[in-house]
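Chemist: Fold the following and give me the result.
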Amino acid sequence: MSEIADTPEPPYYAVIFSNLRTPGDEGYAAMAERMVALASAQPGFLGMESVRDGLGITVSYWQSLEAIASWKKHAEHQVAQQLGRAQWYSSFRVRVARVEREYGM
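Modeler: The predicted model follows:
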């Protein structure tokens, strides 16, 4: 992804997923593409930004904590989470934050 998400006026929530990958693809690229498509279709999804340069950081934006919880429980997303723990990530951290203010140009 190479554009800034067009988010609404705050408040809303950000899920920040920081990760370090293991070597090789092992189906990662296809699953990542599928997760972007699925997340984008979820109620309460507002947008996403993602970068990778050794360290990967993906920030997804959501209307509510309930929308985030629903996405976390999505069946295909749970499969991706299990595969991530088992083979794609050597380390990761998920942080959930409430966005109170935003500005830019």
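
Chemist: When you work out contacts or count neighbours from here on, use the C-alpha atoms and nothing else.
Modeler: Fine.

Chemist: His91 contacts Phe17, doesn't it?
Modeler: Wrong residue type there; residue 91 is Ser, not His. No: assessed by Cα atoms under 8 Å, Ser91 is found out of contact with Phe17, at 10.7 Å.

Chemist: So for the two, which sits in the more crowded spot?
Modeler: Shown here are Ser91 and Phe17; by other Cα atoms under 10 Å, Phe17 has more neighbours (16 against 13).

Chemist: and that one, what does it touch?
Modeler: With Cα atoms under 8 Å, 6 or more residues apart in numbering as the criterion, the residues that contact Phe17 are 56-59, 92-95.

Chemist: Now show me the structure for the sequence below, then we'll compare the two:
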Amino acid sequence: MSEIAKTPQPPYYAVIFTSERTEGDQGYADMANRMVELAEQQPGFLGIESARDNVGITVSYWQSLEAIKDWKQQSEHQAAQSSGKELWYSNYRIRISKVEREYGI
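Modeler: Reported below is the predicted structural model:
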């Protein structure tokens, strides 16, 4: 996750996960890596970008709202979501957006 995702021409969707962490790792790093591996296997997954300082921001890109729904309901991802609420996050927000335009160098 150390590079800018190579996404297709829009339109596509972005899931923006903004979070504040609790103290300590408590298995977070391993689970975060596993979630990236698992997301990469999901139909409709296009890429991911992540950065963390005091606030973490992870953006995953998807072909459709249906692909996002399927990812949210994936059983291992649901277990990670539960652990996140109990152990890893003091605050978070999830935002879903449709990407209409993209440009860069």
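
Chemist: of the contacts of Phe17 of structure 1, buried ones?
Modeler: Among the contacts of Phe17 of structure 1, the ones that count as buried by 16 or more other Cα atoms under 10 Å are 57-59.

Chemist: So which residues of structure 2 form strands?
Modeler: Secondary structure of structure 2, counting by DSSP state E: strands at 12-21, 45-52, 56-62, 89-99.

Chemist: Would you reformat these as TSV and include distance to Asp30 of structure 2?
Modeler: Listed next are the strands of structure 2 as TSV, based on distance: least, Cα to Cα, whole Å:
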stretch	distance to Asp30 of structure 2
strand 12-21	15
strand 45-52	15
strand 56-62	16
strand 89-99	15
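
Chemist: for these, which one sits closest to Asn33 of structure 2?
Modeler: For the strands of structure 2, proximity to Asn33 of structure 2 was assessed by Cα to Cα; strand 45-52 is nearest, at 11.5 Å.

Chemist: packing partners for the closest one?
Modeler: Under the contact definition 3 or more Cα pairs under 8 Å, 6 or more residues apart in numbering; DSSP states H and E, strand 45-52 of structure 2 sits against helix 28-40, strand 56-62.

Chemist: out of those, deepest packed?
Modeler: For these, the largest average neighbour count (mean count of other Cα atoms under 10 Å) is found in strand 56-62, namely a mean of 20.

Chemist: how much does it stray from structure 1?
Modeler: Compared with structure 1 after the fit, strand 56-62 of structure 2 shows a mean deviation of 0.2 Å (mean Cα distance after the TM-score superposition for structure 1).

Chemist: Closest to the centroid, which residue in structure 2?
Modeler: Here the mean C-alpha position of structure 2 is nearest to the C-alpha of Ser60 (Cα atoms, centre = their mean), at a distance of 4.4 Å.

Chemist: is it true that that one touches Ile48?
Modeler: Yes: in this structure Ser60 of structure 2 lies within contact range of Ile48 using Cα under 8 Å: 4.3 Å.
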